[in-house]
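Undergrad: Sequence plus the predicted model coming up.
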Amino acid sequence: MTTFTDRHGASHPLPAPGAEAQVRADDRGHVFHSWSAQGLIDPLPVAAGEGSTFWDYAGNAYLDFSSQLVNLNLGHQHPDLVAAIQQQAGRLSTIQPAMANDVRGELARLIVEVAPEGFQKVFFTNGGAEANEYAVRMARQSTGRHKVLSMYRSYHGSTATAISLTGDPRRWANGTPDSGAVRFFGPYLYRSPFHAETPEQESERALAHLEQTIQLEGPATIAAIIIETVVGTNGVLVPPPGYLQGVRELCDRYGIVYIADEVMVGFGRLGEWFGIDAYDGRPDLITFAKGVNSGYVPLGGVVISERIAQAFDTTPFAGGLTYSGHPLACAAGVATFEVFRRDGILERVRDLGERIVEPTLRRWVDTHPSVGEVRGRGLFWAVELVRDKETREPLVPFNASGADAAPMGAFAAAAKKAGVWPFTHFNRMHVAPPLVIGEEDLVRGLAVLDEALSVADEHARS
């Protein structure tokens, strides 16, 4: 019998070897996967998970350095979250959102208590894309305007308005189903569209570009600007000094709603309850999902400032969802707050990020010819891989696929073979393990990635 050993040293049986064949057959025969050419993929059957590790059916262990989709903040099978769901299911499995529910109300209160000053209420959704959809709807209904500005390097979800606002190539095949979407260039000093040489220049010039976009589009037509506080999949782009404060000033000047998309960085990823806490951006609406309950049951939402909430005191909000604030999801969310506070999650994320991750990754810039830049905060980092440090030519082209993407595929394969499941996107490798990862596992995982970078180095000019 194949077994796996959990973090407490206990052994657990894995499903019988023949079970993998059935999983593969069912998946390949009947599951339609997202963002994929169905006949060109071979998904890994996963048998079990615990903490920062998951196992395949052969008993191979993988350190989860992507937290699945940067959502598994408290790791696989956290006993407190599992127990909270079980207990809630035994008492009240579901109830419609028009009725009051104890765990829904408690979670809303807990979220508002840790949100920046001036936030009052929470509208719950089933995930991040819906959260952004409804934040935009609130902005439009409260301002009477239609356009929404978003960055080219962004991802806001795959539903109609969310994919229209998304900047990365996943938008291309979907067109722009929401006619109000307008894009602009955000700050990205390493590949500055503004030819800036310092973070301060990048901030100043990016804000000037944004204001010009506002003026050319017509301020009176713009309902909102939506910005990932730290751009996630599209580069872990940390805002330069003063940028988010400048966005706030522009929104005040032109009567625009500022939406902070915190779907990926909220709930501890940067060592803060909300990423915006690290940058003092003061948005009007904050969207969240993923880390609020580690995705154990789908949940997202919008944290609403008092100013926006008041617009709907006597005017009905035109929107709703059957499963808004589902009790099972909210129970896991309440448990998440308890774990964060009891175990000092925010403090440990800041410590591990500053003491282990940042110095390790910065050394790679000196030791690997393929590492052009590293950037990030907490347990959320990007390693930009290049062919040439002087020209900053990416290791693989933008939106590369097939043979063009082979160097990144070879790097990822080397990491997986050594027991670490990485997060890669275009020419970048992201470091985003569960926030509960043990220090020993974190160091070991970084060492594996360090070794795997030798594969990327083969394609770089030293």
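TA: Received the coordinates, thanks.

Undergrad: okay, CA-based contacts and neighbour counts for the rest of this
TA: Will do.

Undergrad: so which strand or helix has Ser142?
TA: Using DSSP states H and E, Ser142 maps to helix 128-143.

Undergrad: Now that helix: buried residues?
TA: Going by neighbour count (16 or more other CA atoms under 10 Å), the buried part of helix 128-143 is 128-143.

Undergrad: so what does the biggest strand by length in the chain touch, helix or strand wise?
TA: In the chain, with assignment by DSSP state E, the single longest strand is strand 380-388. When contacts are defined as 3 or more CA pairs under 8 Å, 6 or more residues apart in numbering; DSSP states H and E, strand 380-388 packs onto strand 371-377, strand 393-394, strand 428-431.

Undergrad: Below is an additional structure, to be compared with the one above:
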Amino acid sequence: MDISIDPVAAVTNDDVKRLDRQGVFHSWSTQGSLDPLVIKSGAGCKLWDFDGREYLDFSSQLVNTNIGHQHPKVIAAIKAQAETLTTIAPAHANLARGEAAARILARAPKGFAKVFFTNAGADANENAIRMARAFTQRDKVLSAYRSYHGSTGSAIAATGDFRRVPNEFARGHVHFFNPFLYRTEFWSRDEEEECARALQHLRRVIECEGPGSIAAILLESIPGTAGVLVPPRGYLQGVRKLADEFGIVLILDEVMAGFGRTGKWLALEHFDVVPDLITFAKGVNSGYVPAGGVMVAQPLSDYFDEHFFYGGLTYSGHPLAMAAIVATLDAMDEEGVVENAASIGSRLLGPGIAALAERHEVIGEVRGLGVFHAIELVSDRQRRTPLGAEQMGRLKRAMVTRGLLPFVVENRIHVVPPCIVTPAEVEQGLAIIDEALSELA
């Protein structure tokens, strides 16, 4: 059956949606009930459909378009690389790949030596786990229940949320509770107590699992999909001390939080902590061409100078993706994009969502850094009862109808616009959220 679109006729939203529903199998979905939003084009923080409808992107898609849509310098770099060399095997030395590694290491903490390139964040975490297991000659990986690390084999097993359960095919994964005072597992009264009790809990998990069996602790610097859970002061430093005490590799997942999202080049800079491996993707080139990777500290890099690394990807360091990384990081540096994210977050976005919490009883808590915030919605503030799925669906529809693309997870609105967002766009987005919350009430 021919399901293509007539090349002469004007394309409509309905045409694109028909093609999609007839041929595309979507991720994390029940296929028969889908009604996807159609998007034709974008620029900066704005997107348009085929009927000319404009949307303000307050989701950064999957929290990845940190530099915004269709940045001209990144588009030009991809085109220039395509004219020179579109693809090359990872065994060869390639200028774009070397330049990308140099740019990334310039933003890494002191003592990082190499970058292993992957295609996305999930396989970055896969390969970081592989490196840790090889380096320590141990098997177990500890990660948090409130986490998301990707949908591939070990990455989804390391993930803590419900999507892990049907996909637990990888071995050696153990979970623990990371700190989250608003929904504390430790009956804590304040951030200091939550931090101390969470670290004691992790120590006991390590002791009970057997320190000599644990290869790595894998943590998001700031858990993103789980709710933008900014860890209490001292927590990541405490995890670093536990890892050192027991000879465990510390992997910090910066896939969502890295490259400007929190108002720093890397989110770990907020916490004065240096891991052994750092995974990244998303914001490193805003997803213009899929790319991710692992930053490798000197001791692990030295180990693999003498030991074979059993890992590889056909498209590791793909030239088009590497050119996009170089152009993205250069443009972010030249245009003060990270500084903009910090300023917008502290002056406008953070205070703006705090003001929403003052006006709307349905908001239980707000939290975040830079352009990485979450609004937690509840049906009862005293009991902190999460707002139900039906009401969250109504709220999302109200925002989209008003021209805002939100990032909605469970009972939360994640307020995560591109790092280039302007004050006027922040005002517009928060006004729409305000109106939608009022309508819900």
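TA: Received it, and whenever you're ready, just let me know what you need. Treat the numbers as computed from the prediction; the structure is a model and nothing was measured.

Undergrad: before we move on, back to that, what about the helix or strand just after the helix holding Ser142 of the first structure, how far off from the second structure?
TA: Along the chain past helix 128-143 of the first structure, the next helix or strand (assigned with DSSP H and E) turns out to be strand 147-151. Comparison of strand 147-151 of the first structure with the second structure after fitting gives an average deviation of 0.4 Å (mean CA distance after the TM-score superposition for the first structure).

Undergrad: ranges for the helices of the first structure?
TA: Counting by DSSP state H, the segments of the first structure that form helices are 18-30, 67-70, 79-91, 102-114, 128-143, 160-165, 199-217, 243-254, 306-310, 327-343, 345-352, 358-367, 406-417, 439-457.

Undergrad: next one: the last one to chain centre, how far?
TA: Centroid separation between helix 439-457 of the first structure and its chain, computed with CA atoms, centre = their mean, to the nearest Å, is 22 Å.

Undergrad: Show me what it packs onto, helices and strands only.
TA: Secondary-structure packing of helix 439-457 of the first structure (3+ CA pairs under 8 Å, 6+ apart): helix 406-417, strand 420-421.

Undergrad: now for those, which one comes closest to Ala115 of the first structure?
TA: strand 420-421 (32.4 Å; CA to CA).

Undergrad: which residues of the second structure does that closest one align to?
TA: Under TM-score structural alignment, the match for strand 420-421 of the first structure in the second structure covers residues 404-405.

Undergrad: What of stretch 77-84 of the first structure?
TA: Taking TM-score structural alignment as the measure, the second structure aligns residues 70-77 with stretch 77-84 of the first structure.

Undergrad: what does the matching stretch contact?
TA: Residues from elsewhere that reach stretch 70-77 of the second structure, judged by CA atoms under 8 Å, 6 or more residues apart in numbering: 42-44, 323-324, 327-328, 331.

Undergrad: Please say which position in the second structure Glu202 of the first structure maps to.
TA: Checking TM-score structural alignment: Glu202 of the first structure goes with Glu194.

Undergrad: that older thread, out of the contacts of stretch 70-77 of the second structure, name the two that are farthest from one another.
TA: Largest separation among these by CA to CA: Gly42 and Ala323, giving 20.7 Å.

Undergrad: who has more neighbours, the two?
TA: Comparing Gly42 of the second structure with Ala323 by other CA atoms under 10 Å, the one with more neighbours is Ala323, at 27 against 18.

Undergrad: which position in the first structure aligns with that one?
TA: Ala323 of the second structure maps onto Ala331 in the first structure, by TM-score structural alignment.

Undergrad: who touches its match in this structure?
TA: Contacts for Ala331 of the first structure (CA under 8 Å, 6+ apart) come out as 81, 84-85, 88, 103-104, 107.

Undergrad: returning to that earlier point: the match of strand 420-421 of the first structure against the first structure, how far on average?
TA: Mean for stretch 404-405 of the second structure is 0.6 Å (mean CA distance after the TM-score superposition for the first structure).

Undergrad: who touches that stretch?
TA: By CA under 8 Å, 6+ apart, stretch 404-405 of the second structure touches 55-59, 399, 429, 432.

Undergrad: Of the residues you listed, which is the most crowded?
TA: That'd be Asp57 among the contacts of stretch 404-405 of the second structure, by other CA under 10 Å, with 27 neighbours.

Undergrad: Tell me who's in contact with the counterpart of it in the first structure.
TA: Aligned against the first structure by TM-score structural alignment, Asp57 of the second structure finds its counterpart in Asp64. Counting by CA under 8 Å, 6+ apart, Asp64 of the first structure touches 52-54, 420-422, 433-434.

Undergrad: Closest one to Val297 of the first structure out of those, please.
TA: Nearest to Val297 of the first structure among the contacts of Asp64 of the first structure is Pro434, at 17.0 Å by CA to CA.

Undergrad: Need the nearest residue in space to the alignment partner in the second structure of the closest one, chain neighbours excluded.
TA: In the second structure, the residue paired with Pro434 of the first structure is Pro418, using TM-score structural alignment. What sits nearest to Pro418 of the second structure in space, not counting adjacent residues and going by CA to CA, 6 or more residues apart in numbering, is Asn66, at 4.5 Å.

Undergrad: Tell me how many other residues crowd that neighbour.
TA: Asn66 of the second structure has 33 nearby residues by other CA under 10 Å.

Undergrad: and what of Gln310 of the first structure?
TA: Neighbours around Gln310 of the first structure, by other CA under 10 Å: 13.

Undergrad: From Ala432 of the first structure, how far off is it?
TA: To Ala432 of the first structure, Gln310 of the first structure is 37 Å away according to CA to CA, to the nearest Å.

Undergrad: Tell me which residue is most central in the first structure.
TA: Nearest to the geometric centre of the first structure sits Met264, at 2.3 Å (CA atoms, centre = their mean).

Undergrad: Show me what that one aligns to in the second structure.
TA: Match for Met264 of the first structure (TM-score structural alignment): Met256.

Undergrad: Report the contact partners of that match.
TA: 63-64, 224, 280-283.

Undergrad: now Val443 of the first structure
TA: Counting by CA under 8 Å, 6+ apart, Val443 of the first structure makes contact with Ile356.

Undergrad: when you align them, which residue in the second structure goes with it?
TA: In the second structure, Val443 of the first structure lands on Glu427 (TM-score structural alignment).

Undergrad: next one: Ala25 of the first structure
TA: Using TM-score structural alignment, Ala25 of the first structure sits opposite Arg18 in the second structure.

Undergrad: Please apply the same query to Phe340 of the first structure.
TA: Under the alignment by TM-score structural alignment, Phe340 of the first structure pairs with Met332 in the second structure.

Undergrad: so its match sits right up against Arg103, yeah?
TA: No: Met332 of the second structure lies out of contact with Arg103 (CA atoms under 8 Å); the separation is 11.6 Å.
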